[in-house]
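> Sequence and predicted structure below; questions after.
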Amino acid sequence: MTCRAIERFEEHRDLLTGVAYRILGTVADAEDVVQEAWLRWSGTDTAVVENDRTYLIKVTTRLAVDRLRRLKARRESYVGEWLPEPVRTDPAGTVPDVAERVELTTSVELALLVVLETLSPLERAVFVLREAFGLPYAEIGEAIGRTEATTRQLSRRARKHVEERRPRFDVDRASRRRLTERFIGACADGDLDGLVAMLADDVTLVADGGGRAKAPLRVLTGAGKVARFLTAIATEASARRFIRSVGVTASEGHAVEFADVNGAPAAVVTAGGRPVSVFSLLVRDGLVRTVYLVVDPEKLVRLASPA
């Protein structure tokens, strides 16, 4: 393997990680797939590869689809609700260029990734390559080992499925950020009435603890039930309390940082500098419609801000 061949792969590593993450939903699995793609590349006569980007996307996509098929069986027996691994998409992000353009940022939103979990592995791969990266159908078909006609069918089916289930937002990023700050403030203060006023009557809370952290095993529905749960976890002895602004308490070391996570404003709660939970809100008509809460420690290790 020549130095130039290594450089050729590294030029596309971030792109390949972005493709794999959107197909798989976790950074760890995406990185494993990219490493497998590297092993394939290192055993290939790269001198005969005409287009590095096309070749590497094809290899990465096939590896990701194979892995997703295996993961789907495991996720069916997952403890509680399964949510994608959150990634920072602001300058402090630890996954380089996972969403370097507006259209790519949109394609890593938690709400979309949750919907993509309901697609078949092939449908998901086609949707990602077409809608997020704009690849032509012929190239996608080659990547997944299907004809162009079949690929178009898969794309239409996947797009229709996503459009029917994908939540819609009607607020700008600044308004969503302000509502997130007010939401966390109400939780911190134990302001049950103030919190209920921010929630839609049919609000849902989806929490992912993975069996490794305390979290509801089922989706909570209803403003009263969700608000009571949120104020309870903000004051219980194990969590102590949240802080309304960035900072660290002398006794607990708890802090809240408002950051871009999966292309949207979110609250990252830390303890002693270690992320312990992430709150991401879906907002419509000025009210919170869905609360995504990730507390699985294995999904939070990459969210720590660089010092």
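It's in. Keep in mind the model is a prediction, meaning the values are calculated, not measured.
> When you work out contacts or count neighbours from here on, use the C-alpha atoms and nothing else.
OK.
> my read: Leu303 touches Pro91, true?
No. Counting by CA atoms under 8 Å, Leu303 does not reach Pro91; the two are 12.0 Å apart.
> Which residue of these two possesses the greater neighbour count?
Legend: neighbour count by other CA atoms under 10 Å for Leu303 and Pro91, higher for Leu303 (24 against 12).
> Quick one: residues contacting the more buried one.
Pro86, Val87, Arg88, Gly93, Thr94, Pro275 (CA atoms under 8 Å, 6 or more residues apart in numbering).
> From Thr118, how far off is Val269?
Going from Val269 to Thr118 by CA to CA, to the nearest Å gives 29 Å.
> mind listing what's buried in stretch 70-85?
Lys72, Val79, Gly80, Glu81, Trp82, Leu83, Pro84, Glu85 (16 or more other CA atoms under 10 Å).
> Ile140: which of the residues you listed is nearest?
Lys72 (22.0 Å; CA to CA).
> right, and the helix or strand after the longest helix seen in the chain?
Ordering each helix of the chain by length in residues (DSSP state H) puts helix 52-75 first. Next helix or strand after helix 52-75 toward the C-terminus (DSSP states H and E): helix 102-106.
> Give the other helices and strands that the very next helix or strand once past that next one contacts.
Toward the C-terminus, helix 102-106 is succeeded by helix 110-116 as the next helix or strand (DSSP H and E). Contact partners of helix 110-116 among helices and strands, from 3 or more CA pairs under 8 Å, 6 or more residues apart in numbering; DSSP states H and E: helix 148-165.
> mind listing what's buried in the helix it packs on?
Glu148, Thr151, Arg152, Leu154, Ser155, Ala158, Arg159, His161, Val162.
> returning to that earlier point: quick one: which of the contacts of Leu303 is the most crowded by neighbours?
Within those, neighbour counts (other CA under 10 Å) peak at Val87, which reaches 27 neighbours.
> also this one, for the comparison:
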Amino acid sequence: MSPMDATAEFEQHRRFLRGLAYRMLASVAEAEDAVQDCWLRWRDVAHDDIASPRAFLAQTVTRLCLDRLTSAQMRREQYVGVWLPEPWIDDPDTAQAGADEALAMAQNLEIAFLLVLQRLTPAERAVFLLNEVFDWDFDAIAQVLDKSPAACRQLASRAKRQLAQASASAVGQADTPIRQRRLSPTRDAAQATRIASAFARALQLGDVQALADTLAQDVVFMADGGGKVNSVPYPLQGADKVAKVLTGFARLWQQAVGLVQPAWINAMPGAVFHGPDGQVIQTLTLDISEEGLVSGVYVMRNPDKLQHVLAAVITARGDQAA
């Protein structure tokens, strides 16, 4: 395989690798680093000796992620306040991918799901993602993790039990398959947009009751400032409480924000808030239940986790305008 062919082969799998790494690490920056390190290893191997480039690349990026998760866990233990995944600005190129790949890329990006995923061990997380999200069989996963298919099945079973228990405590439906719990952005994007518009309208007007009407009774509000900027240091729950807090914040945001830009973030409707100088100062993402209510409101204010957002938004706007 020539260097040009090797580059082209890698680019065919970049979206898949980036999506896998992000779900493993919940960090766009670290996912990009893992994919770049994967590329460097791919560039230097004897390509003709590799039977399945996709399996080799998946194995490489998964192992790179597993290595990173050890240090990430240590940082998490020292994190100040609420921890949230880095915002994933949805890729406008997704629509150009094949139908199966596009669906896989959109599934299980919701912040609520990524938070639940943190309960799994790194190996459980890898097996669950490869099997449930990307539809890999256990023989293929066994090669990626250098384990037996039986061991991978056991890891998957443990992961599903833990996720089912976590989801049941959140939504009270232990018998519902994990992948069916959240609104599908590919199937219900129009409905999600309508709900988000009603939420934004009530927030802009400062109408506490109208805002509460868009929220599930057990809605959760979480804000991540990383100890670097002001934010609520603990989760809030309940429609009335969250509506009152949000309308109060909205008045403060109007004074500090120069532009609010709608965006799809983690496969759900949200917004990017820019300061007067154009820099991104926060993102807001909604999680929307199958009942058509906002079940989660997530605000990212940690500047370290917003560094990639401006470039991603500019890219999305440019591609959509082209």
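All right, it came through fine. Quick caveat, the model's predicted, so the values are computed rather than measured.
> Now the longest helix of structure 1 on structure 2. Mean distance?
Its aligned residues in structure 2 lie a mean 1.0 Å from helix 52-75 of structure 1 after superposition (mean CA distance after the TM-score superposition for structure 1).
> Give the buried residues for that helix.
52-54, 56-65, 67-68, 72.
> Which elements pack onto that helix?
Counting by 3+ CA pairs under 8 Å, 6+ apart, helix 52-75 of structure 1 packs on helix 13-24, helix 27-42, helix 121-127, helix 137-144.
> returning to that earlier point: higher neighbour count, Val269 and Thr118 of structure 1?
The neighbour comparison of Val269 of structure 1 against Thr118 (other CA under 10 Å) goes to Val269, with 22 against 15.
> returning to what we had before: output the contacts of Leu303 of structure 1 as a markdown table; include the columns distance to His254 of structure 1.
Below are these laid out as a markdown table (distance: CA to CA, whole Å):
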| residue | distance to His254 of structure 1 |
| --- | --- |
| Pro86 | 20 |
| Val87 | 20 |
| Arg88 | 19 |
| Gly93 | 21 |
| Thr94 | 21 |
| Pro275 | 9 |
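> so Leu135 of structure 1 touches Leu129, yeah?
Yes. Counting by CA under 8 Å, Leu135 of structure 1 touches Leu129, with 5.7 Å between them.
> Between the two, tell me which one has more neighbours.
The residue with more neighbours, out of Leu135 of structure 1 and Leu129, is Leu129; 22 against 15, by other CA under 10 Å.
> from memory the more buried one sits against Glu139, does it?
No. Leu129 of structure 1 lies out of contact with Glu139 (CA under 8 Å); the separation is 9.3 Å.
> returning to that earlier point: adding distance to Arg284 of structure 1, write the buried residues of helix 148-165 of structure 1 out as a markdown table.
Shown next, in a markdown table, are those (distance: CA to CA, whole Å):
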| residue | distance to Arg284 of structure 1 |
| --- | --- |
| Glu148 | 38 |
| Thr151 | 34 |
| Arg152 | 32 |
| Leu154 | 30 |
| Ser155 | 28 |
| Ala158 | 24 |
| Arg159 | 22 |
| His161 | 21 |
| Val162 | 18 |
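> Pick out whichever of those sits closest to Ala111 of structure 1.
Out of the buried residues of helix 148-165 of structure 1, the member with the shortest distance to Ala111 of structure 1 (by CA to CA) is Val162, at 10.4 Å.
> Now that closest one: closest residue in space, sequence neighbours ignored.
Spatial nearest neighbour of Val162 of structure 1, excluding adjacent residues (CA to CA, 6 or more residues apart in numbering): Val115 at 6.4 Å.
> Secondary structure element for Ala216 of structure 2, which one?
strand 215-224.
> matching residues in structure 1 for that strand?
Aligned using TM-score structural alignment, strand 215-224 of structure 2 spans residues 199-208 in structure 1.
> For Cys65 of structure 2, which residues are in contact?
Ala21, Met24, Leu25, Ala31, Ala34.
> what's the burial count for the last one?
Other residues within reach of Ala34 of structure 2 by the criterion other CA under 10 Å amount to 25.
> repeat for the one 4 residues further on
Cys38 of structure 2 has 23 neighbours, counted by other CA under 10 Å.
> Next one: it relative to Pro53 of structure 2, how far apart?
12 Å.
> just Met105 of structure 2 next, same as before
Met105 of structure 2 is 19 Å from Pro53 of structure 2, where distance means CA to CA.
> Same check on Cys65 of structure 2?
According to CA to CA, Cys65 of structure 2 and Pro53 of structure 2 sit 18 Å apart.
> Likewise for Gln282 of structure 2?
38 Å.
> still on that earlier bit, JSON lines for the buried residues of stretch 70-85 of structure 1, including distance to Ala174 of structure 1?
Listed next are these as JSON lines, based on distance: CA to CA, whole Å:
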{"residue": "Lys72", "distance to Ala174 of structure 1": "36"}
{"residue": "Val79", "distance to Ala174 of structure 1": "35"}
{"residue": "Gly80", "distance to Ala174 of structure 1": "32"}
{"residue": "Glu81", "distance to Ala174 of structure 1": "29"}
{"residue": "Trp82", "distance to Ala174 of structure 1": "28"}
{"residue": "Leu83", "distance to Ala174 of structure 1": "25"}
{"residue": "Pro84", "distance to Ala174 of structure 1": "24"}
{"residue": "Glu85", "distance to Ala174 of structure 1": "24"}
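> Which residue is the nearest non-sequential neighbour of Thr193 of structure 2?
Distances taken as CA to CA, 6+ apart put Pro269 closest to Thr193 of structure 2, at 6.4 Å, once the chain neighbours are dropped.
> can I assume the one you found sits in a strand?
Yes. The assignment for Pro269 of structure 2 is a strand, going by DSSP: H, G, I helix; E, B strand; the rest coil.
> Just list the residues touching it, thanks.
Counted by CA under 8 Å, 6+ apart, Pro269 of structure 2 has contacts Ala192, Thr193, Ala196, Pro262, Ala263, Thr285, Leu286, Asp287.
> The fifth one corresponds to which position in structure 1?
Translated: Ala263 of structure 2. So Ala263 of structure 2 corresponds to Ala259, using TM-score structural alignment.
> Its match and Asp90 touch, don't they?
Yes. The pair Ala259 of structure 1 and Asp90 passes the contact test of CA under 8 Å, sitting 7.0 Å apart.
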